[in-house]
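pasting the structure only:
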């Protein structure tokens, strides 16, 4: 009997195919926070915005100098939706004012997690992003049919340990795929 249950990609990576020409997603690696019949939400995890945590803290706490460490903590461009909204992806553990448990990971959206990171008692491993990537019901499924993305399970090593510029290729290599060998032309067999 054939399994007719839909396959959802929560906790997976979306790897942009080389022919992806959408500037929001070309060469992107997206961590899928949620995917279901209503649509999907993810964070681009390999595109720094040019801002640091110090830049954000200067806006949130203008009367306090951010710790020097915060200058080296990048803020990522998480996607083109709600680019003023912040998200902190981190391993499961501490709960903050607005934290969504994602099994082995958590997604926090309240300022207290940023203050905790800056003050040295937040999650050791984290990814801070402004904005997110979103898909309406059926939209991501159509993009997958159109060969816009490869998918693989997400790993903490790629999310939190690797430099951002190595994440896309590492995710592809986790499936034995060298992106540089893939054609930039879309097609169907």
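Received, thanks. Please read all numbers here as calculations on a predicted model, not as lab measurements. Numbering: from 1, shown residues only.

make it CA atoms for all contacts and neighbour counts henceforth
Will do.

so which helix or strand takes in the residue nearest to the spatial centre of the chain?
Nearest to the geometric centre of the chain sits residue 43, at 2.8 Å (C-alpha atoms, centre = their mean). Using DSSP states H and E, residue 43 maps to strand 39-44.

quick one on the thing from earlier: count the residues that sit near the closest residue to the residue nearest to the centre of the chain other than its chain neighbours.
Distance criterion C-alpha to C-alpha, 6 or more residues apart in numbering; nearest residue to residue 43, sequence neighbours excluded, is residue 78 at 4.5 Å. The number of residues packed near residue 78 is 31, by other C-alpha atoms under 10 Å.

And here is the other one:
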């Protein structure tokens, strides 16, 4: 087997193929935050939970009445790991205690961003997840080789300007792929 340098997918979207059986990832679109020789970390960005920002603020600041606008801010299930930990993907014009710049989008893991969003002075665009998806070294590469995923370049529009139920399709369309035409037999000739 020829040894080649792996191409890492940091700052790309992973589109779950239609035959993805893992219930954690079936029908998902995942933003890859980090991918290197040690593994990968991503956030599923199209699975809203039965939670709103108001619910989370009640836990963080039980003495304060959450602002009405926080009732409609959805919380997404970012993945099956550390589901009590918050991750906020947002437009890069604001920075907080724990913010990482990711080329056109920022990731914040400190609570101050949630309070800023609640008070109406947060980033212009944001998506809040609880939990993340993690892959061990080489695991994501194997799954890609098995045709479990398609990958495409990240675009903020898909993340922030597309309704969650259309994000996966929009990402596939950016590759010229129509997911509904892919059968579960793809890649298993």
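Thanks, I have the structure now. Worth saying up front: this structure is predicted, and the values here are computed from it rather than measured.

Contacts only, for the residue nearest to residue 43 of structure 1.
By C-alpha atoms under 8 Å, 6 or more residues apart in numbering, residue 78 of structure 1 lies in contact with 42-45, 47, 129-133.

coming back round to it: quick one: contacts of the helix or strand following the strand holding residue 43 of structure 1?
Scanning forward in sequence from strand 39-44 of structure 1 by DSSP H and E, the next helix or strand is strand 48-52. Contacts to strand 48-52 of structure 1, defined as C-alpha under 8 Å, 6+ apart, come from residues 70-77, 164.

top of the residues you listed by neighbour count?
residue 76 (26 neighbours).

Could you point out the longest helix of structure 2?
Determined from DSSP state H, the single longest helix within structure 2 is helix 164-174.

What is the distance between that helix and the centre of its chain?
13 Å (C-alpha atoms, centre = their mean, to the nearest Å).

can you pull the contacts of the counterpart of the residue nearest to the centre of structure 1 in structure 2?
By TM-score structural alignment, residue 43 of structure 1 lines up with residue 43 in structure 2. Contacts for residue 43 of structure 2 (C-alpha under 8 Å, 6+ apart) come out as 30-33, 78-79, 129, 131-133.

can you do 6 Å?
The contact partners of residue 43 of structure 2, taken as C-alpha atoms under 6 Å, 6 or more residues apart in numbering, are 30-31, 78, 132-133.

want to throw these into CSV with secondary structure?
Listed next are the contacts of residue 43 of structure 2 as CSV, based on DSSP: H, G, I helix; E, B strand; the rest coil:
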residue, secondary structure
30, strand
31, strand
78, coil
132, strand
133, strand
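
Start and end of stretch 143-159 of structure 1, how far apart?
23 Å (C-alpha to C-alpha, to the nearest Å).

Hmm, I typed the wrong one, I wanted stretch 39-55 of structure 2.
32 Å.

now stretch 8-20 of structure 2
End to end - C-alpha to C-alpha - stretch 8-20 of structure 2 spans 21 Å.

Residue 76 of structure 2 against residue 46, yeah?
No - contact between residue 76 of structure 2 and residue 46 fails when scored by C-alpha atoms under 6 Å: they sit 7.0 Å apart.

From residue 160 of structure 1, how far off is residue 177 of structure 1?
Relative to residue 160 of structure 1, and taking C-alpha to C-alpha, residue 177 of structure 1 is found at 21 Å.

okay, those two: which has more neighbours?
More neighbours surround residue 160 than the other of residue 177 of structure 1 and residue 160, with 18 against 14 (other C-alpha under 10 Å).

how about the more buried one, secondary structure?
Residue 160 of structure 1 ends up helix, using three-state DSSP.

who's in contact with it?
Applying C-alpha under 6 Å, 6+ apart, the residues contacting residue 160 of structure 1 are residue 125.

swap in residue 34 of structure 2?
10, 40-41.

hmm, 8 Å instead?
Counting by C-alpha under 8 Å, 6+ apart, residue 34 of structure 2 has contacts 9-11, 40-42.

can you pull out the helices in structure 1?
Taking DSSP H as the criterion, structure 1 carries its helices at 53-60, 111-118, 139-145, 156, 164-173.

Would you format those helices as a markdown table with distance to residue 85 of structure 1 included?
Conversion of these to a markdown table gives the following (distance: least, C-alpha to C-alpha, whole Å):
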| stretch | distance to residue 85 of structure 1 |
| --- | --- |
| helix 53-60 | 11 |
| helix 111-118 | 11 |
| helix 139-145 | 22 |
| helix 156 | 23 |
| helix 164-173 | 21 |
